[in-house]
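S.K.: from the sequence below, what's the structure:
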Amino acid sequence: MEHLELFFKSIFVDNMVFAYFLGMCSYLAVSKKVSTAVGLGAAVIFVLTVTVPLNWLLDQYVLQEGALTWLGPEFADYDLSFLSFILFIATIATMVQLVEIVVEKFSPSLYTSLGIFLPLIAVNCAILGGSLFMQSREIETFTLALNYGFSSGIGWFLAILAIAAIREKIRYSNVPAPLRGLGITFIITGLMAIGFMSFGGMLTGGDGETPSTEGTPDDLGVKIEESVKTNETAEVSNITIK
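M.R.: Coordinates of the predicted model:
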């Protein structure tokens, strides 16, 4: 149940684009065609799925205070958390380089269409944001980290795929001249963000504590009557004073 909730929340409620507006540069630049959007989205899914659990391992067994106890008791006081950004980015850059080599080898046309934005995944804030959110939310297990990385990638993929499909169709629409291009794209993105955020009520509803109603209905009725009498007495006193 925990895995399923994390999966759907990462896609719809905590979507990297619509909830946090991370990775907007690639989102806006590579969303003119569905084919290129699918390629970049698939690359982002792969990079997030690999880097988030790898960075979880780094965080658990290297970076946290006392994480190096597996090397020996003399390392129990070491705290390497100040290296988080450097090691996270190094892991991401390595995976992006691997993706770039694979795409160039097996799909030269996609590699050409993506252009500079494929290597720029290494500095895509959505990728680094996945690892940092994983760290700040204190995800406890490797499988949850894997789930979070994959589902966050799916959310980013759906976002860029949806806006690419809309932008392809909107070319044939009569958009006012001042809004053509990025203007109408930002408006559509905002409306889509509102739609995705509406899923929050479905996935988080019922988590809050319901107010307790102690006592029987008769006791509650007596309390209500006493409250009404108290209010009436206070009103009469005010009138008398006036």
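S.K.: from here on, contacts and neighbour counts on C-alpha atoms
M.R.: Noted.
S.K.: which parts of stretch 52-65 are buried?
M.R.: Buried residues in stretch 52-65, counted by 16 or more other C-alpha atoms under 10 Å: 52-56, 58-65.
S.K.: and the lengthiest helix in the chain, how far out from the chain's middle?
M.R.: Under DSSP state H, the helix in the chain containing the largest number of residues is helix 142-170. Counting by C-alpha atoms, centre = their mean, to the nearest Å, helix 142-170 is centred 10 Å from the centre of its parent chain.
S.K.: packing partners of it?
M.R.: Where contact means 3 or more C-alpha pairs under 8 Å, 6 or more residues apart in numbering; DSSP states H and E, helix 142-170 is packed against helix 2-8, helix 34-58, helix 125-136, helix 182-197.
S.K.: most packed of these?
M.R.: Using mean count of other C-alpha atoms under 10 Å, the stretch among the helices and strands packed on helix 142-170 with the largest mean neighbour count is helix 34-58, at a mean of 22.
S.K.: structure for this one too, so we can compare:
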Amino acid sequence: MEHIELFFKSIFIDNMVFATFLGMCSYLAVSKKVSTAVGLGAAVIFVLAITVPLNWLLDQYLLQPGALSWLGEEYADYDLSFLSFIMFIATIATMVQLVEIVVEKFSPSLYNSLGIFLPLIAVNCAILGGSLFMQSREIATLGLALNYGVGSGIGWFLAILAIAAIREKIRYSNVPPALRGLGITFIITGLMAIGFMSFGGMLTGGEEEEAPKEEKTAKVESKDSTKEDKVLANNIKVTE
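M.R.: Predicted coordinates for the structure are as follows:
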């Protein structure tokens, strides 16, 4: 249940674009065509799915205070958390280089259409934000870290895919001159953010429904206990 809740929260409620406004530069620049948006979104999913678990391992076994205790008791007091940014960015840059090599090898047309934005994934704040949010939320296991990375990537993918599809259709619409371009794009992004945030009620409603059930069971138990007390009292009177 925890894995499913984290997965859907990272896609809809804690969406990188709509909730924290991370990765907006490439979100706005590469969302003019659906084909380009799909390629970049898939690259972001891959990079987040790899870097978040790798950075979780680095954080758990190298960077946190006392994380080096597996080397021996003399290393238990070491605190390398000041290296978090450097290590996370190094991991991200390595994975982005791998993605760039694979895309250039198997899809040169997509590589040319993405242009400078493919290597810029290394400095995309959404990618680094995934690792930092993983660290700040104290995700407990490697499986949850992988779950969060994939979910965050899918959320960013859905955001850029949706805005690209809308921008392709909006070219044929009569948009007021003052709002053409980024103006109408920001308005649509805000409306989409409201729609994504509305999923929050679907994931938190179950917890609120559990409380009345517990109260009902408590009332039933209290009634049963009062009935038992009355029966015992009547038995005592009969024996007397």
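S.K.: tm score of chain vs chain?
M.R.: The TM-score (TM-score structural alignment, normalised by the length of structure 2) is 0.87; 216 aligned residues with a C-alpha RMSD of 1.4 Å.
S.K.: tilt between the longest helix of structure 1 and helix 34-58?
M.R.: If you take axes from the mean of the first three to the mean of the last three C-alpha atoms, to 10 degrees, helix 142-170 of structure 1 sits at 160 degrees to helix 34-58.
S.K.: for helix 142-170 of structure 1, give me the average deviation versus structure 2.
M.R.: By mean C-alpha distance after the TM-score superposition for structure 1, the fitted helix 142-170 of structure 1 averages 0.3 Å away from its aligned residues in structure 2.
S.K.: hmm, back to that, let me have the helices and strands packed on helix 142-170 of structure 1 in TSV, extended by distance to residue 103 of structure 1.
M.R.: Formatted as TSV, these follow (distance: least, C-alpha to C-alpha, whole Å):
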stretch	distance to residue 103 of structure 1
helix 2-8	27
helix 34-58	9
helix 125-136	18
helix 182-197	28
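S.K.: out of the ones you listed, which is closest to residue 111 of structure 1?
M.R.: helix 34-58 (8.8 Å; C-alpha to C-alpha).
S.K.: helices or strands up against the closest one?
M.R.: The contact analysis (3+ C-alpha pairs under 8 Å, 6+ apart) places helix 34-58 of structure 1 against helix 84-106, helix 108-114, helix 125-136, helix 142-170.
S.K.: most packed of those helices?
M.R.: Counting by mean count of other C-alpha under 10 Å, helix 142-170 has the highest mean neighbour count of these, with a mean of 22.
S.K.: residues contacting residue 17 of structure 1?
M.R.: Applying C-alpha atoms under 8 Å, 6 or more residues apart in numbering to residue 17 of structure 1 gives the contacts 23, 24, 126, 155, 156, 159.
S.K.: from the residues you listed, pick the one nearest residue 34 of structure 1.
M.R.: Residue 34 of structure 1 has its nearest neighbour among those in residue 159, at 11.5 Å by C-alpha to C-alpha.
S.K.: skip the chain neighbours and tell me the closest residue to the closest one.
M.R.: Closest residue in space to residue 159 of structure 1, ignoring its immediate chain neighbours: residue 17 at 6.7 Å, by C-alpha to C-alpha, 6 or more residues apart in numbering.
S.K.: tell me how far that neighbour lies from residue 187 of structure 1.
M.R.: The gap separating residue 17 of structure 1 from residue 187 of structure 1 is 14 Å, by C-alpha to C-alpha, to the nearest Å.
S.K.: now the contacts of residue 17 of structure 1 in a markdown table, with distance to residue 181 of structure 1?
M.R.: Below are the contacts of residue 17 of structure 1 laid out as a markdown table (distance: C-alpha to C-alpha, whole Å):
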| residue | distance to residue 181 of structure 1 |
| --- | --- |
| 23 | 18 |
| 24 | 15 |
| 126 | 23 |
| 155 | 24 |
| 156 | 21 |
| 159 | 18 |
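S.K.: and which of those residues is nearest to residue 120 of structure 1?
M.R.: residue 23 (10.3 Å).
S.K.: so that closest one touches residue 128, yeah?
M.R.: No - in this structure residue 23 of structure 1 lies outside contact range of residue 128 using C-alpha atoms under 8 Å: 9.8 Å.
S.K.: tell me which helix or strand residue 77 of structure 2 sits in.
M.R.: For residue 77 of structure 2, there is no host helix or strand (DSSP states H and E).
S.K.: I'd say it and residue 63 touch.
M.R.: No - assessed by C-alpha under 8 Å, residue 77 of structure 2 is found out of contact with residue 63, at 11.5 Å.
S.K.: which helices and strands does the helix or strand where residue 236 of structure 2 lies pack with?
M.R.: Per DSSP H and E: residue 236 of structure 2 is located in helix 200-239. If contacts are counted by 3+ C-alpha pairs under 8 Å, 6+ apart, helix 200-239 of structure 2 sits against no helix or strand.
S.K.: ok, now which ones touch residue 81 of structure 1?
M.R.: Here residue 81 of structure 1 is in contact with 59, 63, 64, 65 (criterion: C-alpha under 8 Å, 6+ apart).
S.K.: which pair of those residues spans the longest distance?
M.R.: Within those, 59 and 65 form the most distant pair, 9.5 Å apart (C-alpha to C-alpha).
S.K.: rewinding a little: nearest to residue 141 of structure 1 among the contacts of residue 81 of structure 1?
M.R.: Relative to residue 141 of structure 1, the closest of those is residue 59; by C-alpha to C-alpha it sits at 11.6 Å.
S.K.: tell me the counterpart of that closest one in structure 2.
M.R.: Matched to structure 2 by TM-score structural alignment, residue 59 of structure 1 sits across from residue 59.
S.K.: measure its match to residue 91 of structure 2 for me?
M.R.: 12 Å.
S.K.: any idea how far residue 104 of structure 2 is from residue 163 of structure 2?
M.R.: 25 Å.
S.K.: do the same with residue 38 of structure 2
M.R.: As judged by C-alpha to C-alpha, residue 38 of structure 2 and residue 104 of structure 2 stand 16 Å apart.
S.K.: before we move on, what about residue 14 of structure 2?
M.R.: Using C-alpha to C-alpha, residue 14 of structure 2 is found at 32 Å from residue 104 of structure 2.
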